[in-house]
Each structure stands twice: as C-alpha cells, then as structure tokens.
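**Q** After the sequence you'll find the predicted model.
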Amino acid sequence: MPEPAGERHALTRRTLIAAAGATAAIGLAAGPARAGASADPFTLGIASGDPAPDGFVLWTRLATEPLADDGLGGMPARAVDVQWEVAEDERFARVVRRGSEQAAPELGHSVHVELAGLRPGREYFYRFRCGNHLSRTGRTRTAPAAGTLTSPLTMCLASCAAWEHGFYTAYRRIAEDDPDLVLHLGDYQYEFGHLGYPVLPGIARRVEGGETFTLADYRRRHAQTKTDPDLQLAHSVAPWLVVWDDHEVDNNWADEHHEFWGDTEEFLERRRAAFQAYYENMPLRRSSVPQGIDMQLYRRVRWGALANLHMLDTRQYRSDQACGGLLGPCGQESDPSRTLTGDEQESWLLEGFRESRARWDLIGQQVMMGRHDKLAGPLKVTDMDTWDGYTASRDRITRGWVEAGVRNPVVLTGDIHEHYANDLKLDYDDPDAPVVGAELVTTSVTSNGDSAGEDFGGDPENPHIRFHDTMRGYVRTRVTSTELKADFRVLPYVSRPYAPAETKASFVVSDRVPGLQEASTFAR
C-alpha cells in the first residue's frame, strides 16, 4: 500500500530508520547461518524500554513461524546465538556497544539486553543479527541525567488493542509523533479466541486459536500481536514503559481470583503462563523475570528532574472486586481493608511521593481513578473494577500525594476504551472541594471498533469530568518545566487501515496549578 512507503520517507526526515526489511541489505558482516535461522527470525520486530540515565533494555524474540502450535515460533528446542549493536548514528559508523546473547527456548527465544554505562539524555540506534539475518534498526534514548530540567518530554499513551476489533493504525500515528517515550497502560493483547470478545457487526481481522490458557497459547497470541507492522514501527522509534491490565491474563482477574471460578489451581497455572509470556514479549529488565505466579512489574523511572514516572500494577495485588463485580454501591467498596495496589506497593508509592523532588509526578496505571457516577440522581452507581470499587485505597493514595506536597501529580490511565480528562478531588460529593490533581485517560487503540465519537463537559453528575469521547486513538503529551500539555488524538475508523489522526481536544496542567485548563493543540 502507498501510505507506509510515503510515511517511511517522512519519518526518515525525523531520523526514523527505514522499516523492516530495508536493514537486511545493510552490509554488517555475517557469519554462516545457524540452524533454526535459515528463515527470517525477526518477524516479531524489536523494542526498547525502561530507560535510565545510563542505559535501557533492548528486546527481540526470534520466530521464523510466529503462529506455530507449540508456541516456540518455529525455532529449535535449543538456544540460538543473537548478536546486538548500539550506535550513536543510524548508519552504525559510531558503534558504542556490541555483544552476544543466547535466545533460549525456556524464555520463548526472547532476548533482553540491559545496557549501562551510556551517556544520559542521548539518542541511540540499535539492531540485532542472527545468522545471516539482520533486524530492522531501532531508535531509543537514555533518560536525562539526574537534576536535568531543560529538555521537554514528548510522551504518548496507549491502551487496549483487541485484534479483531480493528487495525493498529494508532500505533503508526504514535510513531509519527516522534515521541521520547511511549507508555502502554494495559490490554496489549486479549485472551479471547475468535469471536470471543464482544462481537461487532463485522470483524476487521481474525485472531488465531481459541482462548489462551497455556504458555504456548499466550506465546502464540503475543506473537500474532507482534506481527502487526504498525505496532512494530511504534516499538522501533522510542523506548516503551509497559504495565498490564486484565486481558494479558484474563478478564477482570484480581490477585489469585478468577472472575468466575474464584481461587483455583487451574487459574494459578494460567496466571503463571501469562506472566511468563508477558515477560518474554516485553522490553523489561531482569528484575521482572517471573518467580512462579509472581512478577515484579511496578517500578519507578526518573526523567531527570522533570518527571518521576510511577508505573503501577493494579491487578496482581488487589482485593477481589466488591459487590460481586457488579455495579455499586453495596457498602463493600468503602471497606478500608480493601486495596487496589496491595500494602507493599501502596507503601512504595507513598514513600516515592515523600521523596520526590521532581517537577511532575506521573502515575501510570490501569483503571479510572476519578469517580464516575453512571446514574442521574442521588444514588451513586459506579464500576467496582475501577478505583470506585476501592474508595479507601483511592483516598489513601490521593491524600498521600497531598500530604507529601507533590508539586504536580498527574494520573495516566487506560482500560476504559474512551477518552476522559478528569480533575481529581479528595471529596467528590462536595462541589467546592479543591482540585488536587489531574487524570488523563486514553481511549483504546482498537477495542470497541469504529465510533463516531461523543464528547461533553459539565456533566452534572460528574462535574470533575472535563472531557469525554468514545472514538479510538491515543493521548499525546508534552511535558516542560512550566506545563503539561495533553492532546486527545482520535481516528475516524479502525475497521480498515491507515486512518488519519486528529486532535479532538487539548488540555494543559500548569505548574503548581492542580487541574485541567482547555488549550489549543501544541505546535509540532
């Protein structure tokens, strides 16, 4: 199709490297092809993530047959050598690091290279080689040095990419925005089989296989997701920070509780398999290697003195949903013993607030924090899978940043398949209660399919909700020392590829001024 080729030219002007396949002709000297690599092993692309001032993670996963039934992607049942290079320029004339790793079947032939000792606040380029095959080239960057406040941060937020609901054009549009960082806030892939997710009038494309239960199932689903060229492009242009929501494992799971089955050995085995496949397919550090049914995912990334990014895990430690998972209220949702984060993660987050000296504290997490009353009238009807089902937990976190004197708290959220811009309060029942923070909720990449859109402000039941829209898309932000600017980007359709993106609404959070102000789109 003509669009990718044209965009490839445009993106090259912003130092993006040519798409997959073009780098295969670059003359990096290659040794003889090894067994298992006679066909292209880089069908799932490459990625980088978790930037630090002196390094980042580089990722790839080898698969000559991505949808092979055994989940091993057509690779042999033994380790395969993979070489990697990092350079200061896209032509690799100034290589600063190179090395070799073994892609082992025990980890799905994935490779996670943790780099350290690089220069802060720098753009780098990387690539992998296996046998006589060369991957595409990726661009990544290190975080600024501690104390650095001069460089702005352009960041895109994405969530919820159901394969059958549409094409991943939003990822291509993210790549065009030339971000410094991409946050994926959950539901990177879905566990349902063909027609298993709420059926739309027509499906855009078919997911392979049934519902995912085993390690092989989850590996195949991640592999199919990773074959998407727009997703591969977005991974190749910037480092990603990823956290999961529910569909990376199973709909509405909560700690060791299945949505319907409760606590069973079968669900724990499913959780174990899903966690391993998630690590294998994401640019995560060794600290996130699963340990049985547990996986360390919450973490903090510092972007100089400009921002702390607190990435939360609101699934693995949460209390089971109140009210049987139905809409509230039922009284359980306000129980102070209930938690969305678990005690240890909550303490870690509150300590991070107390220690923060950053201009902005950005909390990347999965489910809507601001209250959302779904019914007109005095009765508050809310969703028990969100922070509305854990109101004491929400109060402790919100009071935590207020009492710590956090300068500019902003919550970054996914999950709900709709755009929201929310002012955050300690008391949502008092219309005069002060605003103490802001929340940006990104809509889905594809989930729920095409939508003509719906936007509003001033809902009398939810006056703190400043904007709402039902179209697909993503959120683009630009963070400086004086303001955070957010553009709510939307696509007119996802049922076919290459939809254009436009900004539906823009908001600003000014330094030391909690809450949202409407704004015009920032210039690129």
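**A** Alright, I've got the coordinates. Numbers count the residues shown, from 1 in each chain.

**Q** C-alpha only now, for contacts and for neighbours.
**A** Will do.

**Q** Pull the contacting residues for the closest residue in space to V479 that isn't next to it in sequence.
**A** The shortest distance from V479 to any non-neighbouring residue, by CA to CA, 6 or more residues apart in numbering, is to L153 (5.0 Å). Counting by CA atoms under 8 Å, 6 or more residues apart in numbering, L153 touches P179, D180, L181, T477, R478, V479, T480.

**Q** isn't the last one right up against T148?
**A** Yep, that's T480 we're talking about. No - applying CA atoms under 8 Å, one finds T480 not in contact with T148, separated by 11.6 Å.

**Q** where's R172, which helix or strand?
**A** Using DSSP states H and E, R172 sits within helix 169-176.

**Q** swap in A234?
**A** Per DSSP H and E: helix 229-237 holds A234.

**Q** Next, the angle helix 169-176 makes with that helix.
**A** Computed by axes from the mean of the first three to the mean of the last three CA atoms, to 10 degrees, the angle separating helix 229-237 from helix 169-176 equals 30 degrees.

**Q** coming back round to it: mind checking which of the contacts of L153 are in helices?
**A** When DSSP state H defines the helices, the subset of those inside them is empty.

**Q** okay, now the one to match up with it:
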Amino acid sequence: MSRSPGNPSRRTVLLGGAAALGATTFAGSTLAHALPGAGGRPLADPFTLGVASGDPLPDGMVLWTRLAPEPTADDGRGGMPDRVVPVRWEVAEDERFTRIVRRGEAQATPELGHSVHVELSGLRPGAEYYYRFRAENAVSPTGFTRTAPAPGSLEALLMCFASCSHFGQGHFTAYRRMAEDQPHLILHLGDYQYEYAGDSDDVREVRGPETRTLANYRQRHAQYKTDPDLQLAHATAPWLVVWDDHETENNWADEVPEDPDAGFLDRRAAAFQAYYENMPLRRSARPQGIDMRLYRRIRWGGLADFHMLDTRQYRDDQLCGDGVQAGCDGRLSPDRSITGAEQERWLLKNLRSSDARWDVLGQQVFFSKIDLTPGAEEGYNMDAWDGYVANRDRIADGLSRVRNGVVLTGDVHRHWAAEVKRTHDDPSTPAVGTELVTTSITSGGDGSDDGNEDVIAENPHVKFSSNRRGYVRTRFTAEDMRADFRTLRKVTEPGAPAETARSFAVQDGVRALNPA
C-alpha cells in the first residue's frame, strides 16, 4: 500500500468528498443521528469535531474523536450528558470498509470531555488505512491514516509542518492546502489554539472569554475543531503535535505566568487536560495535575527520527523581559535551560545513539542565533533559544554528531531558513545542521511582502525570510531533503491558493541549504 510522495493515493476520495459536500456537511456525519441524551432527548450529531490520528508506529497509531453535539457550549461539555457513552471504531483497508482489519469499542467518559483515544497495534508497517467511529446511530466522518515504515526502511517521506493558528485572525485555508498535498505525516509545532478573548478586529468570532478554566479551554478547542479546513487536514494524515505557549497562556515558563497570577497552576492543569482531550496523543501523555510528558521520539523507518520537544514546561523564566533585548548578558549563563536537564539528557542520548539518515527536532522557538537589531547594536529574542545560549550550544554539538540534523520551528509568524552553527561566534565555521521555520497559519493576518532583508544582512547564516502566512512542505529521501516554503497571500478571506515562495535542498551529509 505504500506510495511515492506526490503521487495520488486513495485519500483523493476524502479530498474530493470534502469539496463536494462543502463545509457544513463535512464537519459532521451525513447519516442519521440519534444519540440519546438526558431524559431520552435526542441530541444532534456528536461528531461535529471530526476525527484525527497521530503518533504512528510501524504497527499502529492513535485514533481520536470527541463527542460534542453542541461543540461551543459555554460549560465546555459539548452538549453531552453526564454519563459514559460507548463508541465503536473500525479500521479498514478500503474507503468502503469492505475489508475491515480491526474493530472495537472505547468508552467516552465525562472525565475526559467525552474524548476517545484508541491505541492500535498489530497493523502492517508502511500501510494505509481508513477509520471511523460510531456512537449509537451516528457515524463519524471517515479518516485516512498510515503506519510508520518498518525499521530500517528508507522509503521517501512527504511531511508538512505548521504553527500558530489564531481562529479570529483568519481562515484556516492553509490547513486545506496542506491536506491537498497528501502528506504522509503532519507536524504541528505549537500555538494550535489561542487563549485570548475575541477582539473587535477579528475576522471570525471567537467564542468565550479568555481561557482560564477547563470549561473555557474545552470550548475553545472545540470551536477550532469545528473548522472544516482543520478537520480535513486531521482526516488525511497522522499528526505529531507539541505545544508552545498559547495553548495555556502567552509567554509562560514552567510555573511562572506572564503576569503575577496566584491561580496560574490551576490554569496550567486545566489547559493540559484540555490539550490531551483534544489531540491524538497516547495514554503516556495523559497529564497528572500540572505535569504532562509531551517530549518523545517517533521513528520513521531508518529514514528519520523525529525528536518532539517541549520548550515551555521545563524552561527557566525569560530574562530582561520577553521580547527583543540588547545587552542581556545573563542569557550566556551555563545554567540557563529551555529544555530542562532531564529532557536535554534524553535528547542528547537519542542523538548519540541515532542511526537514522535524518534526525529532526520538532520544537517551538527560533533555534539559531539571530540578531534582530540592525546596526552595530545586537538584540536577541529572550523568548527563543538566544535566551538560553549554553543549552542551545550543547544541543548544536549533539546535532554535529548525527548524519543529518534538521531543526523545525514555529512561533514567529514568518518563514525563515537558516544554517545552524555550533556556537555562531564565528559565522565562517561550517554548519552542523539546518533550521526550517514555518510561518503562521493565520496569526498576524495577511502579512506582507517584507522579506526582512535588513535582518538577513545582519545574519549571514540566515538564507530566507517571508512575512506571508502558510506552512512548510518537506520531502525526505535517502539522498536529500527538500523544503518548499508555501505561502498564501490572504487569510482574511477564505479559499486563497498556495504557492511556493522559495525552495531549498539539503544533500545527505552536506549540512547546508542550497536553492532548489
């Protein structure tokens, strides 16, 4: 069932079906719905949030859905009764489900927001599957997913990655364009949703107040999940997800909120709970109070190891303010960490033992050194790895020891491409890896044609920047990695086409960005 990247697969039935049905019917089941509610009152379609899959292994993956007939209800319960609801699931080799290979039943409980996380095993490596759920007489939309290739396989991989999707600041067209690329895998690097209340300048209405309680976070996640373009992207490929700050609160660091707040730890626990409930994550990620183990490694055959990092939960608080600062020498302290000591040890151990052709770090904030102040004065972003220089240099040294190191980044609402130096003190030294930074899906609005030429002039290791919205499409093979920086000229209106603003290639063993 494997295929080469770029060739049509049977997922075209989902893409074509979504276009034919339109936004309203794709967002839910088109079959009869009769899930009984409290007192026997029939509820509407419980599958308004769609379906998703994630964390693929060679023999399985996670299948996800969440029952919510009234998805944006203020109490965060999605219109569900306060009882357990059985949910049946099926996995098949064909879109008509005539060749079912696995089926079973899960329990959607009120304690987990009536979400379902099915961890499959026993499937064939490198194979494509369709899946769906049933609750009472309701049937979910069909999802498409795949297992990771067998260990050692060097089969090519088409992967897209994204970040920063603010519901109020634009339409999620970029998610649809990503789905139309038919990737094997999608990475989301944080700011999947935003905590802010609605604003008068918003393009689309944001429901509810600023998120602080479990009900608030459940409601906000549900509103995002009702978007048909986001649903389509979830339904056409397995995802690997990690958070940044806005899934909880802007610029939080470990147990330190942006502003003094005695209730922050309760807010953090609520945000973590809702994040787990609404993402295709394994049980190992289920939060325990204010703690949630999100960093992990996913192996894609012998071609790529994805090291998914958490740069929020364990970091030291930002120094000298959260923005661009000059003269903040504390950032050079060897004790400062953005990963925390345990996660750093875990990552460096993985890099030392890796036999993958490509080692890929999926993480949140700008990794490479970048002077953001034109002229003789130097100014660095204290919210990025520039505020944690020693920690960054140790990771860069680890990247120098693998065959090919690639850092994937979100957060900054602009496309960037850079070469990673071991210390960046001498720009003439060879690179130890490359960094690809994706712009936002919508955050910041339409953007502009500003290419950030003044910043690139200050930083010779930076090769490209774009201020438009979009995502990055990558193609990994045994011989090279190609990155296409995809952009949309408008997100304040729906339906914009995507175009490739710039492409780069990295040859196996070369550690440099070359135009493609």
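**A** Received the coordinates, thanks. The shown structure was predicted, so the numbers you read here are calculated from the model rather than taken from an experiment.

**Q** Report the set of residues contacting both of T480 and T148 of structure 1.
**A** Common neighbours of T480 of structure 1 and T148 (CA under 8 Å, 6+ apart) are L306.

**Q** which of the two has more neighbours?
**A** T480 (20 against 15; other CA atoms under 10 Å).

**Q** nearest residue to that one other than its sequence neighbours?
**A** Nearest to T480 of structure 1 is P152, by CA to CA, 6+ apart, at 4.7 Å.

**Q** how about that neighbour, what's its match in structure 2?
**A** Alignment note (TM-score structural alignment): P152 of structure 1 maps to A156 of structure 2.

**Q** got it, and M471 of structure 1?
**A** Going residue by residue (TM-score structural alignment), M471 of structure 1 aligns to R468.

**Q** I'd like to check which residues are in contact with the closest residue to its match other than its chain neighbours.
**A** Closest residue in space to R468 of structure 2, ignoring its immediate chain neighbours: G447 at 4.8 Å, by CA to CA, 6+ apart. Applying CA under 8 Å, 6+ apart, we find G447 of structure 2 in contact with N467, R468, R469, R489, K490.

**Q** buried subset of the residues you listed?
**A** Among the contacts of G447 of structure 2, those classed as buried by 16 or more other CA atoms under 10 Å are N467, R468, R469, R489, K490.

**Q** Could you report the distance from the first one to G447 of structure 2?
**A** With distances defined as CA to CA, to the nearest Å, the gap from N467 of structure 2 to G447 of structure 2 amounts to 5 Å.

**Q** how about the helices in structure 2?
**A** 12-26, 173-180, 214-225, 228-236, 264-277, 341-353, 389-399, 453-458.

**Q** Comparing these, which stretch has the densest surroundings?
**A** helix 228-236 (a mean of 26; mean count of other CA atoms under 10 Å).

**Q** mean deviation of that one from structure 1?
**A** Helix 228-236 of structure 2 differs from its equivalent in structure 1 by a mean of 0.2 Å after superposition (mean CA distance after the TM-score superposition for structure 1).

**Q** So which other helices or strands are in contact with that helix?
**A** In terms of contacts (3 or more CA pairs under 8 Å, 6 or more residues apart in numbering; DSSP states H and E), helix 228-236 of structure 2 is packed against helix 12-26, strand 51-57, strand 143-146, helix 173-180.

**Q** what's the closest of these to E453 of structure 2?
**A** helix 173-180 (25.1 Å; CA to CA).

**Q** Quick check: the closest one compared with structure 1, mean distance?
**A** Mean for helix 173-180 of structure 2 is 0.3 Å (mean CA distance after the TM-score superposition for structure 1).

**Q** Tell me the residues of structure 1 aligned with that helix.
**A** Residue span in structure 1 matched to helix 173-180 of structure 2, by TM-score structural alignment: 169-176.

**Q** can you list contacts of that stretch?
**A** Contacts with stretch 169-176 of structure 1, where a contact means CA under 8 Å, 6+ apart, come from 11, 156, 230-231, 233-234, 237, 445, 473-474, 476, 491, 494, 497-501.

**Q** Among the residues you listed, the buried ones, what's the PyMOL command?
**A** For the buried members of the contacts of stretch 169-176 of structure 1, the matching PyMOL selection, counting by 16+ other CA under 10 Å, is:
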select buried, resi 11+156+230+231+233+234+237+445+473+474+476+491+494+497+498+499+501
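
**Q** Sitting in strands, which of the contacts of stretch 169-176 of structure 1 do you find?
**A** C156, G473, Y474, R476, L491 (DSSP state E).

**Q** List just the nearest of those residues to E344 of structure 1.
**A** Distance to E344 of structure 1 across these (CA to CA) is lowest for C156, with 28.6 Å.

**Q** re the thing from before, ok, now how distant is the match of P152 of structure 1 from R88 of structure 2?
**A** 34 Å.

**Q** who's more crowded, the two?
**A** A156 (23 against 16).

**Q** What lines up with F128 of structure 1 in structure 2?
**A** By TM-score structural alignment, F128 of structure 1 lines up with F133.

**Q** got a list of what the residue lying closest to that match once chain neighbours are set aside touches?
**A** Computed as CA to CA, 6+ apart, the closest residue to F133 of structure 2 that is not its neighbour in sequence is W89, at 4.3 Å. W89 of structure 2 makes contacts with R103, G104, E105, A106, Y131, R132, F133, R134, as judged by CA under 8 Å, 6+ apart.
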